[in-house]
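Peer 1: any chance you can model this:
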Amino acid sequence: MSKWGWIVVGGGVLFASLLTLWQTEQPRRVQAKNVFATKKIVVGTTGDYKPFTYLNRKTNEYEGFDIEVIRSFAKTTGIDVEFVPTTWPTLSADLASGKFDMVVGGVTKNIEREIIGDFTSSYLSFQKTPLVRKEDAGRLVSIEQINRPDVTIGLNPGGTNEQFVRKTFTKANIVMYEQNLDIPHAVASGEVDVMITDTVE
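Peer 2: Below you'll find the predicted structure:
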C-alpha cells in the first residue's frame, strides 16, 4: 500500500472512495466480516461531502457518486446495503467499534485512518483550495493572504481540511460548523471569509 504526505496548496492528495476493515490482532481493530455470507453490508457515510455523499433532506436518502457505487455493488452481488450516519470526528472510532463494515463518501487517505483500516485503490487526486466570495477572489487566494488575524475561516471538525487549516493558517480566525455544507452559505453571506476545501468539491 502506498503512503502519501501532505503537500500544501499546489500539491496532490490521494483520494479513496472506500475505507474497509481488515483483520488484525491489534487493539481498536475489528475482525473483517464476510458480507457475502451475511448478505448484507453496513456502510458508514457523512452525507455532507458532495459530489460523493449527500443526505437529501427531502427524501431522507443518501445520494452521490460513492453511494451509487456501493448500491451498484450490492445489486450486482445480491446483497443488501444499509447506510449508517457518521461524522468526520467520529468516523475512525465508529469504524473501529464495528458500527459499520466500511466507509464511503470522499474519505482521504491519512495515517490515522490507515492504522485501523485499509483503503481501496485511489481513483482521484485533488488539491486544497480556498472558496471565497467573488469580490474576494483577487485578495484571498494565497496562504499568505488568508493567514491573517483579520481573516475568518469556516471549518468543519474532524476531517483532513481541519488538519490542514490548523497547521497552515495559524494566524487566521476559525469558526467551527457542525455541518460541512453550511460553510459555503456562511461564505456567501459574509459570516466567514474563506472555506478551505478540495478542488473536487
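Peer 1: for the rest of this, base every contact and every neighbour count on C-alpha atoms.
Peer 2: OK.
Peer 1: name the single longest helix found in the chain.
Peer 2: helix 65-77 (DSSP state H).
Peer 1: what residues does that one touch?
Peer 2: By Cα atoms under 8 Å, 6 or more residues apart in numbering, the list of residues contacting helix 65-77 from outside reads 17, 36, 41, 51-53, 80-81, 104-106.
Peer 1: same question, stretch 193-201
Peer 2: Contacts for stretch 193-201 (Cα under 8 Å, 6+ apart): 49-51, 126-133, 140, 146, 151-155, 161, 165, 183-184, 187.
Peer 1: switch to 7 Å and redo it
Peer 2: Residues outside stretch 193-201 that contact it (Cα atoms under 7 Å, 6 or more residues apart in numbering): 50-51, 126-132, 151-155, 161, 183-184, 187.
Peer 1: residue 94: what's it in contact with?
Peer 2: Contacts of residue 94 were listed using Cα under 7 Å, 6+ apart, and none were found.
Peer 1: now do residue 181
Peer 2: Contacts here follow Cα under 7 Å, 6+ apart; on that basis residue 181 touches residue 48.
Peer 1: now do it against residue 118, distance only.
Peer 2: Applying Cα to Cα, to the nearest Å, one obtains 27 Å for the distance of residue 181 from residue 118.
Peer 1: again, but for residue 57
Peer 2: Separation of residue 57 from residue 118 (Cα to Cα): 31 Å.
Peer 1: repeat for residue 91
Peer 2: Computed as Cα to Cα, the residue 91 to residue 118 distance reads 14 Å.
Peer 1: rewinding a little: comparing residue 57 and residue 118, which shows the higher neighbour count?
Peer 2: For residue 57 versus residue 118, the count of surrounding residues by other Cα atoms under 10 Å is larger for residue 118: 17 against 8.
Peer 1: residue most distant from the centroid, this structure?
Peer 2: In terms of distance from the mean C-alpha position of the chain, residue 37 ranks first, at 29.4 Å (Cα atoms, centre = their mean).
Peer 1: that residue sits in which helix or strand?
Peer 2: Residue 37 is part of helix 35-38 when elements are defined by DSSP states H and E.
Peer 1: quick one: contacts of that helix?
Peer 2: Under Cα under 7 Å, 6+ apart, the answer for helix 35-38 is 41, 79.
Peer 1: next helix or strand past that helix?
Peer 2: Following the chain from helix 35-38 toward its C-terminal end, the next helix or strand by DSSP H and E is strand 40-45.
Peer 1: packing partners for that next one?
Peer 2: The criterion is 3 or more Cα pairs under 7 Å, 6 or more residues apart in numbering; DSSP states H and E, and the helices and strands that strand 40-45 contacts are strand 80-85, strand 102-108.
Peer 1: one more, please, to line up against the first structure:
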Amino acid sequence: MRWVKFGIGLVVAAAVAVGCSAPPPAPQPAPNRLQDVLGRGELRVCSTGDYRPFTYRDAAGAWSGIDIDVAHDMARELGVRATIVPTTWKTLMDDFAARCDIAVGGVSITLERAQRAFFSTPFGVDGKTPITRCENAARFQTLEQIDQPGVRAVVNPGGTNEKFARQSLKRATIVEHPDNNTIFQQIVDGHADLMMTDASETRWQARQHPELCPVHPEQPFTFAEKAYLLPQGDVAFQQWVNHYLDIARHDGTYQRFASAWIG
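Peer 2: This is a model prediction of the structure:
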C-alpha cells in the first residue's frame, strides 16, 4: 500500500511542478525584410562601385552599372526608393549585415559568404582568368606559367580575386592596388604583368583598354556564379527577389540593362 501512496505522491508532485513551471516561450516571428523595406520606404543597397559592368561609382559620386539599374528597378516595383550604400570587398559582409537589405555588383557566391547570408537565384556563371597586355597573352595561359619568379600579379585587396591569387601563386609576386577602378591601368603602364579576375570583367576591361587581352575567358580557371546577397534566414524576401529576377530575365528587362554595357 505504501508503494501505491508513494506513486500517487510522485504523480501529484509532477503535476504541481508542471503547473508551476513557466510557459514555453512564444515562437519568434520569422524575419520579414520585405515588410521592413515597405515600411521605411527605402531599399538599402550595398555596392562597391568598382566592378564594371555590374557597378561603378564615378569621381562625382554618380552610380551606374547593370546591377545598379536592377536595384533601382526592384525599388520601383516595390514602390520605394533605392539608396546605394558604398562598401568595399574587404568590408562587404560586415557592412551588409549592419546597413543593407541587399548587396549587388558582381557578387560571387562563395561557401564563406553563404555562412553569413542568403543568395538570390544565380544570374550568371563566371570564373577567374588572366588579363594582360596582348603581347604577353601567350605567356600566361596556365597557372604554372603565371606562378614564376619575376611575374607580377596585381590584386584588389579583400575580394575573391585576392583570395584566388594568394591560394594559387607561391613564387610570383603579388602586388596590391587599392582602387579597382584604376587597377587595370597598372598593367597598361607596366607596373604589373597581369591580373586574375572574373572573365566577365576581363572582357569588359579589354574593350576599354585596347592594349589588354583576356586570356581564355571562355575557359576560366575556376567556376563561380553571380547573384545578389540577401539577409540570412529571410525566405520571404529571397523568394520576392528570385521572382523579380525570373520575370526580369524573361521579359527583356535584364537584357535592356545589360545591353547598355555589354551589348
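Peer 1: circling back: in strands only, show me the contacts of stretch 193-201 of the first structure.
Peer 2: In strands, judged by DSSP state E, the following of these are found: 126, 128-132, 152-155.
Peer 1: now the two most distant members of those.
Peer 2: Farthest pair in those (Cα to Cα) is 126 and 152. Separation: 23.7 Å.
Peer 1: what residues does residue 46 of the first structure make contact with?
Peer 2: Listed by Cα under 7 Å, 6+ apart, the contact partners of residue 46 of the first structure are 53, 85-88, 105.
Peer 1: if we go to 10 Å?
Peer 2: Residues near residue 46 of the first structure by Cα atoms under 10 Å, 6 or more residues apart in numbering: 52-55, 62, 83-88, 90-91, 103-107, 179-180.
Peer 1: from the chain's centroid, how far away is the helix or strand containing residue 200 of the second structure?
Peer 2: Assigned by DSSP H and E, residue 200 of the second structure falls within helix 199-208. Averaging C-alpha coordinates over helix 199-208 of the second structure and over its chain gives two centres that are 19 Å apart (Cα atoms, centre = their mean, to the nearest Å).
Peer 1: for stretch 111-124 of the first structure, same thing?
Peer 2: On the basis of Cα atoms, centre = their mean, stretch 111-124 of the first structure sits 12 Å off its chain's mean C-alpha point.
Peer 1: likewise stretch 147-167 of the first structure?
Peer 2: Taking mean C-alpha positions (Cα atoms, centre = their mean), stretch 147-167 of the first structure and its chain are 15 Å apart.
Peer 1: buried residues in it?
Peer 2: Applying a neighbour-count criterion of 16 or more other Cα atoms under 10 Å, the buried positions in stretch 147-167 of the first structure are 147, 151-157, 159-162, 164-165.
Peer 1: of those residues, which is the nearest to residue 13 of the first structure?
Peer 2: Looking across these and measuring by Cα to Cα, the closest to residue 13 of the first structure is residue 160, at 10.3 Å.
Peer 1: residue contacts, the closest one?
Peer 2: Contacts here follow Cα under 10 Å, 6+ apart; on that basis residue 160 of the first structure touches 6, 88, 107-110, 128, 166, 197-198.
Peer 1: look up how far residue 80 of the second structure lies from the spatially most central residue of the second structure.
Peer 2: The residue lying closest to the centre of the second structure (Cα atoms, centre = their mean) is residue 107, at 2.4 Å. When Cα to Cα is applied, the distance between residue 107 of the second structure and residue 80 of the second structure equals 23 Å.
Peer 1: could you tell me how many residues sit around the residue nearest to residue 212 of the second structure when sequence neighbours are not counted?
Peer 2: Residue nearest to residue 212 of the second structure in three dimensions, not counting chain neighbours: residue 133, with 4.4 Å by Cα to Cα, 6 or more residues apart in numbering. Other residues within reach of residue 133 of the second structure, judged by other Cα under 10 Å, total 22.
Peer 1: report the distance from the longest helix seen in the second structure to the chain centre.
Peer 2: Criterion DSSP H: the longest helix present in the second structure is helix 2-20. Taking Cα atoms, centre = their mean, one finds helix 2-20 of the second structure lying 59 Å from the centre of the chain it belongs to.
Peer 1: ok, stretch 254-263 of the second structure next?
Peer 2: With Cα atoms, centre = their mean, you get 20 Å for stretch 254-263 of the second structure.
Peer 1: what residues does it touch?
Peer 2: The list of residues contacting stretch 254-263 of the second structure from outside it, by Cα under 10 Å, 6+ apart, reads 52-54, 65-70, 73, 123, 200, 203-204, 207, 245-249, 252.
Peer 1: buried set for that stretch?
Peer 2: Under 16+ other Cα under 10 Å, the buried positions of stretch 254-263 of the second structure are 254-255, 257-258.
Peer 1: using the three-state scheme, assign residue 192 of the second structure.
Peer 2: Recorded secondary structure, residue 192 of the second structure: coil (DSSP: H, G, I helix; E, B strand; the rest coil).
Peer 1: list the contacts of it.
Peer 2: Neighbour list for residue 192 of the second structure: 132-133, 151-155, 173-176, 183-186 [criterion: Cα under 10 Å, 6+ apart].
Peer 1: roughly how far apart are it and residue 117 of the second structure?
Peer 2: Plainly put, residue 192 of the second structure is 34 Å away from residue 117 of the second structure if you go by Cα to Cα.
Peer 1: surely residue 87 of the second structure touches residue 47?
Peer 2: Yes: look at residue 87 of the second structure against residue 47 with Cα atoms under 10 Å: they come within range, at 5.7 Å.
Peer 1: which residues are common contacts for the two?
Peer 2: Residues touching both residue 87 of the second structure and residue 47 by Cα under 10 Å, 6+ apart: 95-96, 103.
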